[in-house]
Structure formats: structure tokens, C-alpha cells
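Q: have a look; sequence and predicted model below, questions after that.
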Amino acid sequence: MAIALSDPDLHVFIGGAPLTAQELRARYERLVAGPAGWRNWVIRLRAEDQLIGYVQATIDEGVAELAWVVGTPWQGRGLATESAKALVGWLFTQDVKQVVAHIHPDHGASAAVAAAAGLHPTDQMKDGEVRWEATA
């Protein structure tokens, strides 16, 4: 995952800076040990046997907060859309009643992923990002 997330331009909207493999491993270990509602799946491109990004959901009382990231070299292929749609579909087979994502208003690609996954923008903002949501 450190390779997939290594482009500094990728962090314009997600914040922070690229982590080393060791730093990323430590971060994942902290997240896995944290609240039981955190779920994270890596996106693997089988044809290239390459990890290229992730989708995640933090679930609390029937509401899942979503995020998705695909590394720069693999963007524009519909992989984030396919992964986000699969995640939303799976979440609605669980005890999740609503999915939410917060997207920067200038991040058109992420907004397109959210729309394709069935979320719609609201008039609510959080930390400068638009709240998108869908209900089961």
C-alpha cells in the first residue's frame, strides 16, 4: 500500500503526506486495534498483482462513514467506482441503514464515485467538505 499511496499529489484532498511502509504498517496496526466498527479493504488489481488503493467504512449505530482512495497511476479506470459500489452494496446487507461520505467541493472525481455508488450531496458541510449520503 505504501507504493499505491506514495504520490504527494494524491494527498491534496486526503491530507497528510505519503507514509513509508513501516509508518503505514504502524498506522494500520493502530486502526485495527481501535474501535470495532472500523473496516478497511485494500483494492488489488489481480492482472498486475498490485495493491492500488483502499475502501473503508467506519460503522457506528447503523451509519457508515465511507472513504476510498486509488493510487494515481490507476485512477480514471473506474476502479474506485467499482469498489465503492461494492462496499455500499455490502454495507446495506449488514445492519447499516445509512452511508455517508465527505467530499471536498473541488474533488469532481470523488463526487462522481459517490454519485455512482448511490450517494447524493446534501447542503451540510463538515471541515470544508460536502456531506454525501444514501439510505438503505
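A: Structure received. Quick caveat, the model's predicted, so the values are computed rather than measured. Numbering: from 1, shown residues only.
Q: CA atoms for contacts and neighbours, from now on please.
A: Noted.
Q: any idea how far Gly128 is from Asp9?
A: Using Cα to Cα, to the nearest Å, Gly128 is found at 19 Å from Asp9.
Q: where do the helices of this protein begin and end?
A: Assigned by DSSP state H, the helices in the chain fall at 11-14, 21-33, 79-91, 108-116.
Q: distance to Arg39 and mean neighbour count added to those helices, as CSV?
A: Putting those into CSV (distance: least, Cα to Cα, whole Å; neighbours: other Cα atoms under 10 Å) gives the following:
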stretch, distance to Arg39, mean neighbour count
helix 11-14, 18, 13
helix 21-33, 8, 13
helix 79-91, 10, 19
helix 108-116, 18, 18
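Q: take the one below as the second:
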Amino acid sequence: MTRVEAEVIGTERLSLVPQRVEHAREMAVVLSDPALHTFIGGEPASAEELRARCARMAAGPADPAGSWCNWVVRLGGDQGPLVGTVQATIGPAGPDRPGGAGLVADIAWVVGTTAQGRGIATEAARGLVGWLEQRPEVGDIAAYIHPGHLASQAVARAAGLEPTGEWHDGEVRWLRGRHEGLRPEAR
């Protein structure tokens, strides 16, 4: 099975650029607000910690059937500032990753607090979902969202995901399936 590789994704106002180690210093500033960790846990990472994380992500998962696709979100084109990240963990369906036909893509997004409230997360998530839908090997697209994180729920809904009622580690699974006429909770 071939790994899925991140490519540049363009939207009206954004460029989703495959993440590189060189982005770590700027992203450490973007992600430095402790408020970003209210629902996801942890604390802001230093530039060196992000550099190490980026290097691990670039190496990819040990499982050859999986892919880690990570992007930085750039506002206003190639030279604009970085404002967040989006990611897709792609792999076969299984007990921890339920899904229909094809691979399952678990997606996530984070936008720095200074760029929030402008529809950037929604635009980035829609761009990512659109890109994933162009890959015939990807079936279901899912996100795991804390039940109290209303902003992320709104982003998921705008990207075409619906809550399933399934829970994992205190978060609700949201799903955009490719199965015509079948609502996520019915599967």
C-alpha cells in the first residue's frame, strides 16, 4: 500500500503547505497561547520541541499502511504569516478506527488565538476535506472533538462532518462518510 503524501492545498485566502522542520520556530510563536490547550491538553511546545516533533512526523509512522500528512496554514499566499496547522492521520479501518470502504482519515486543526474568529479554521478544514475527497483510497474522514469545544464543532459541521455519538478518550467522533444516504450514526 502506498503512503499518502501531503501536497500544497490552496483555498481562497490560505495556503496549506506541507509541514517542514523549518516551520518550528514560527509555529512555536503561533501556538504559544496556553488557551489553545484547554480542550486538547498539554502545554505550548518550545521551538526545539516542535522541531523534534516535526522531524518525527516527517519520518512517518512505523506502519507502512499508515500516513501522517501535516500542513502549516499560511494566510494570504506563499509569503504570508503562519496561523495554524491541519493534519490527517490516514490508515486502514480497524477497532480503534472504524470506517467503511477504503482508508480512514482522522483530521485535526489548530489556529493560533490571534487569527481566530475569521473563518480560517473552517476554510482550512474545508480545504483539507476537499483534498482528501479527491483521493479514491480515502473512504471516511473523521475528527475527534471535545464535547465542550463549540468552535471546533462548528468547524467540523462546516466541513461536512456530523457527530456520531461514538466516544474516544473523552471526545466525540465526527464523521464525513462516503456512503450515499447513510448517516454516520446509522453505520
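A: Yep, that arrived. Predicted model only: the values in this text are computed from it and were never measured.
Q: so which elements touch the lengthiest strand in the first structure?
A: Across the first structure, the longest stretch assigned as strand under DSSP state E is strand 50-60. For strand 50-60 of the first structure, the elements it packs on are strand 38-45, strand 63-70, helix 79-91, judged by 3 or more Cα pairs under 8 Å, 6 or more residues apart in numbering; DSSP states H and E.
Q: return the residues in contact with the aligned partner of Ala111 of the first structure in the second structure.
A: Matched to the second structure by TM-score structural alignment, Ala111 of the first structure sits across from Gln153. When contacts are counted by Cα atoms under 8 Å, 6 or more residues apart in numbering, Gln153 of the second structure is found next to Ile145.
Q: read off where the longest strand of the first structure ends up in the second structure.
A: Strand 50-60 of the first structure covers residues 81-91 of the second structure once aligned (TM-score structural alignment).
Q: for that stretch, what is the distance to the chain centroid?
A: Stretch 81-91 of the second structure sits 5 Å away from the centroid of its parent chain (Cα atoms, centre = their mean, to the nearest Å).
Q: over to stretch 58-78 of the second structure?
A: 9 Å.
Q: swap in stretch 69-80 of the first structure?
A: For stretch 69-80 of the first structure - counting by Cα atoms, centre = their mean - the centre lies 12 Å from the chain centre.
Q: what do you get for stretch 53-70 of the second structure?
A: Relative to the centre of its chain, stretch 53-70 of the second structure is centred 14 Å away, using Cα atoms, centre = their mean.
Q: quick one, what contacts the residue sitting nearest the centre point of the second structure?
A: Using Cα atoms, centre = their mean, the residue of the second structure that lies closest to the mean C-alpha position is Ala108, 2.6 Å off. Counting by Cα under 8 Å, 6+ apart, Ala108 of the second structure makes contact with 86-88, 143-144.
Q: and with 6 Å instead?
A: 86-87 (Cα atoms under 6 Å, 6 or more residues apart in numbering).
Q: the counterpart of Arg53 of the second structure in the first structure: what's it in contact with?
A: Mapped onto the first structure by TM-score structural alignment, Arg53 of the second structure lines up with Arg27. By Cα under 6 Å, 6+ apart, the contact list for Arg27 of the first structure is empty.
Q: distance of Arg27 of the first structure from Ile14 of the first structure?
A: With Cα to Cα as the criterion, Arg27 of the first structure and Ile14 of the first structure are 15 Å apart.
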